[in-house]
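*Asks:* I'll drop the sequence and a predicted model, then ask my questions.
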Amino acid sequence: MANIHPTAIVDPKAQLDADVTVGPYTLIGPHVKVGAGTTIAGHVVLEGHTSIGRDNRIFQFNSIGAANQDKKYKGEPTELVIGDRNTIREFCTLQVGTVQDKAVTRIGNDNWIMAYCHVAHDCIVGSNVTMANNSTLAGHIEIGDWVTIGGLVGIHQFVKVGAHVMVGFATAVSQDVPPFMLVDGNPMAVRGFNAVGLKRRDFSAARIAAVKQMHKLLYREGRTLEDAKAAIAALAQSEPEAAADAAMMGAFLAAATRGIAR
């Protein structure tokens, strides 16, 4: 049996691995699934059609899997899916999706979600993402892997943030942010590329040089976006070690829907 505090209320239909720990005064609903090694502190509410993977740490006073805040939501059985090894600190709100989108809010693996963060309906959050205190994701947002979101950041609905992006403190993000870029401010501006983050992730000198070149093509040479896209595609051919990085940039630019941060 899972290690459940006697004051916790766990619906008999909930599916908790035998290695799960549940703290005092926590409430867990009938459609919740929790994987092995996950610890749930006291005063947490887990509800909705919520699936949580292995070895997550969920701190006290979180609301996870509640009905979303979309006025069109009529109680449809939409989902929240959380992967493995995530840390979710105090007072976070993570909500289920809507039938107007994919009907699921999805959070990957190894994320570090600090206190008072909000992940709204239909968001897709990758893996190894850091969300600092009070950062807020509106609905339908896509966050790539290895993104760092500073404290008090607000991201507009439907925005896409590419992998390895750094978003500075208190930035208002209203346009898509291409991979590798460093943005901050209100209004938001691209300040450079995330060189420190790439070095910490052991990017080779050749790959970092290619990212620097992509930043230059997009932001420093006065090119049109279409011209920059063509030059980045050519870079994938001329720099084989960075071909995957250039291809990721090209795919992101092709899929951008709100215009990219310029």
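*Replies:* Yep, that arrived.

*Asks:* contacts and neighbour counts: CA atoms only from here.
*Replies:* Will do.

*Asks:* from residue 141, how far out is the most centrally placed residue in the chain?
*Replies:* Centroid check for the chain by C-alpha atoms, centre = their mean gives residue 125 as the closest residue, at 2.7 Å. Using C-alpha to C-alpha, to the nearest Å, residue 125 is found at 8 Å from residue 141.

*Asks:* before we move on, the earlier item: next, work out how far apart the residue nearest to the centre of the chain and residue 75 are.
*Replies:* Counting by C-alpha to C-alpha, the gap from residue 125 to residue 75 is 23 Å.

*Asks:* what number of residues lie near the nearest residue to residue 173 once chain neighbours are set aside?
*Replies:* Distances taken as C-alpha to C-alpha, 6 or more residues apart in numbering place residue 155 nearest to residue 173, at 4.7 Å, with adjacent residues excluded. Counted with other C-alpha atoms under 10 Å, residues neighbouring residue 155 total 23.

*Asks:* likewise for residue 72?
*Replies:* When counting by other C-alpha under 10 Å, one arrives at 10 neighbours for residue 72.

*Asks:* name the SS class of it, please.
*Replies:* Following DSSP: H, G, I helix; E, B strand; the rest coil, the label given to residue 72 is coil.

*Asks:* do residue 209 as well
*Replies:* Here residue 209 is recorded as helix under three-state DSSP.

*Asks:* tell me, how many neighbours does it end up with?
*Replies:* 15.

*Asks:* do you know how far it is from residue 135?
*Replies:* For residue 209, the distance to residue 135 - C-alpha to C-alpha - is 31 Å.

*Asks:* same thing with residue 185?
*Replies:* From residue 185 to residue 135 the distance is 14 Å (C-alpha to C-alpha).

*Asks:* who's more crowded, those two?
*Replies:* Remark: of residue 185 and residue 135, residue 135 carries more neighbours, 25 against 16, as counted by other C-alpha under 10 Å.

*Asks:* that one and residue 33: what is the separation?
*Replies:* Using C-alpha to C-alpha, residue 135 is found at 26 Å from residue 33.

*Asks:* how about the contacts made by residue 56?
*Replies:* Neighbouring residues of residue 56 by C-alpha atoms under 8 Å, 6 or more residues apart in numbering: 37, 38, 39, 84, 85, 86, 87, 88.

*Asks:* residues in contact with the third one?
*Replies:* When you say that, I think you mean residue 39. Contacts of residue 39 were listed using C-alpha under 8 Å, 6+ apart, and they are 20, 21, 22, 55, 56, 57, 58.

*Asks:* and if we set it to 10 Å?
*Replies:* Residue 39 is in contact with 3, 19-23, 54-59, 87, counting by C-alpha atoms under 10 Å, 6 or more residues apart in numbering.

*Asks:* ok, structure two:
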Amino acid sequence: MNQPLAYVHPGAKIARNVVIDPFTTIHNNVEIGEGTWIGSNVTIMEGARIGKNCNIFPGAVISAPPQDLKYQGEDTIVEIGDNTTIRECVTINRGTTDRMKTVIGKNCLIMAYCHIAHDCIVGDNCIFSNNTNLAGHISVGDFVVLAGMVAVHQFCSIGSHSFVTGGSLVRKDVPPFTKAAREPLSYVGINSVGLRRRGFSTEKIREIQDIYRILYQKNYNTSQALGIIEAEMEATNERDEIIQFIKDSSRGVMKGYSGIY
């Protein structure tokens, strides 16, 4: 990397084979791993920790201070995992004293104009389509797909392998392995297509479906449904992940679709 039309602060730690295009600005206290490409007109501010073989497209702003009036300049960071692609004009803000960091996992695709606010933790292999917006303090599991123009309320959690349809407003937690759609956001089935693509067996998919039938289609309240699932369903990693997610939910999980507008 020897680009005279880019500004790289002498305190930044840039691996030797990083490519930085013209008119990009990289501030102090930034680390960028091997094989990463930084497009033109990108701004990478203090506290960015970018992994290997990432691609960051023009106009992105990484590790800007949080848009939070409580922020008092504390030393926080943004972590971006290896092989992640950040498309045009994405904004990712660094953390506050809540978590001290914002994290994007490995092998993610964050499409153009997405915003990921302070203290969000995003897992590996996630896809966020264009104009998706995450408020602060959100947790997203692995292999989550958020379609275009999804807006997620602060402090929500979205479970692994879930899918949220385009234009959705996420105000409640979305349990793992589910599809979320309609308004208000509701359970409309499990993410069977995504699970098959990732190698889940027919038997495993059927097991997950059976769990969610008890939760959403048998007219039990949540406590009753969890009790039945724990008593009657064989203990598996997927069953336990679903149960723990619902027990840990602070905002409450999305409801089943009633068909009533």
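*Replies:* Ah, there it is. Bear in mind that the values here come from a model prediction, so they are computed numbers and not experimental data.

*Asks:* before we move on, back to that, only the buried subset of the contacts of residue 39 of structure 1, as a ChimeraX command please.
*Replies:* The buried subset of the contacts of residue 39 of structure 1, as determined by 16 or more other C-alpha atoms under 10 Å, is captured in ChimeraX by this line:
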select :19,20,21,22,23,54,55,56,57,58,59,87
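
*Asks:* the contacts of residue 39 of structure 1 in helices, which ones?
*Replies:* Judged by DSSP state H, helices contain none of those.

*Asks:* just flag the most distant two among the contacts of residue 39 of structure 1.
*Replies:* 3 and 87 (19.3 Å; C-alpha to C-alpha).

*Asks:* can you check which part of structure 2 stretch 111-120 of structure 1 sits on?
*Replies:* Under TM-score structural alignment, the match for stretch 111-120 of structure 1 in structure 2 covers residues 108-117.

*Asks:* residue 163 of structure 2 touches residue 177, doesn't it?
*Replies:* Yes - Residue 163 of structure 2 lies in contact with residue 177 (C-alpha atoms under 10 Å); the separation is 7.8 Å.

*Asks:* need the counterpart of residue 68 of structure 1 in structure 2.
*Replies:* Using TM-score structural alignment as the criterion, the counterpart of residue 68 of structure 1 in structure 2 is residue 66.

*Asks:* quick one on the thing from earlier: now do the contacts for the residue nearest to the centre of structure 1.
*Replies:* Neighbouring residues of residue 125 of structure 1 by C-alpha under 10 Å, 6+ apart: 82, 105-109, 111, 119, 137, 141-145, 147, 161.

*Asks:* closest one of the residues you listed to residue 214 of structure 1?
*Replies:* Nearest to residue 214 of structure 1 among those: residue 161, at 16.3 Å, using C-alpha to C-alpha.

*Asks:* quick one: contacts for the alignment partner in structure 2 of the closest one?
*Replies:* Here residue 161 of structure 1 is matched to residue 158 in structure 2, going by TM-score structural alignment. Neighbour list for residue 158 of structure 2: 122, 138-142, 144-146, 152, 164, 170, 172-178, 245, 253 [criterion: C-alpha under 10 Å, 6+ apart].

*Asks:* those residues in helices, which ones?
*Replies:* Using DSSP H to define helices, the subset of those located there is residue 245.

*Asks:* mind giving me the ChimeraX command for buried ones among the contacts of residue 158 of structure 2?
*Replies:* ChimeraX command restricting these to the buried ones, with burial defined by 16+ other C-alpha under 10 Å:
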select :122,138,139,140,141,142,144,145,146,152,164,170,172,173,174,175,176,177,178,245,253
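
*Asks:* can you count the residues close to residue 159 of structure 1?
*Replies:* Close neighbours of residue 159 of structure 1, defined as other C-alpha under 10 Å, add up to 25.

*Asks:* that one contacts residue 144, correct?
*Replies:* No - using C-alpha under 10 Å, residue 159 of structure 1 is not in contact with residue 144, being 11.3 Å away.

*Asks:* what do these two both touch?
*Replies:* The contact sets of residue 159 of structure 1 and residue 144 do not overlap (C-alpha under 10 Å, 6+ apart).

*Asks:* circling back to that earlier point, mutual contacts of residue 163 and residue 177 of structure 2, please.
*Replies:* In contact with both residue 163 of structure 2 and residue 177: 143, 144, 190, 191, 192, 194, using C-alpha under 10 Å, 6+ apart.

*Asks:* tell me the counterpart of the second one in structure 1.
*Replies:* In other words, residue 144 of structure 2. By TM-score structural alignment, residue 144 of structure 2 lines up with residue 147.

*Asks:* cool, the third one as well?
*Replies:* Residue pairing (TM-score structural alignment): residue 190 of structure 2 is matched to residue 193 of structure 1.

*Asks:* what's the neighbour count on the aligned partner of residue 244 of structure 1 in structure 2?
*Replies:* Residue correspondence, TM-score structural alignment: residue 244 of structure 1 in this structure matches residue 237 in structure 2. Other residues lying near residue 237 of structure 2 total 8 when counted by other C-alpha under 10 Å.

*Asks:* and if you look at residue 53 of structure 1?
*Replies:* Residue 53 of structure 1: 20 surrounding residues under other C-alpha under 10 Å.

*Asks:* quick one: residues contacting it.
*Replies:* Taking C-alpha under 10 Å, 6+ apart, we find residue 53 of structure 1 in contact with 17, 33-38, 81-86, 108-109.

*Asks:* from these, which is closest to residue 226 of structure 1?
*Replies:* Nearest to residue 226 of structure 1 among those, counting by C-alpha to C-alpha, is residue 108 at 32.1 Å.

*Asks:* isn't the closest one right up against residue 130?
*Replies:* No - using C-alpha under 10 Å, residue 108 of structure 1 makes no contact with residue 130, being 11.7 Å away.

*Asks:* which residues do these two both contact?
*Replies:* Common contact partners of residue 108 of structure 1 and residue 130 (C-alpha under 10 Å, 6+ apart): residue 145.

*Asks:* circling back to that earlier point, now the contacts of residue 39 of structure 1 in CSV, with distance to residue 235 of structure 1?
*Replies:* Below are these laid out as CSV (distance: C-alpha to C-alpha, whole Å):
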residue, distance to residue 235 of structure 1
3, 54
19, 49
20, 48
21, 50
22, 51
23, 53
54, 40
55, 40
56, 40
57, 42
58, 43
59, 45
87, 37
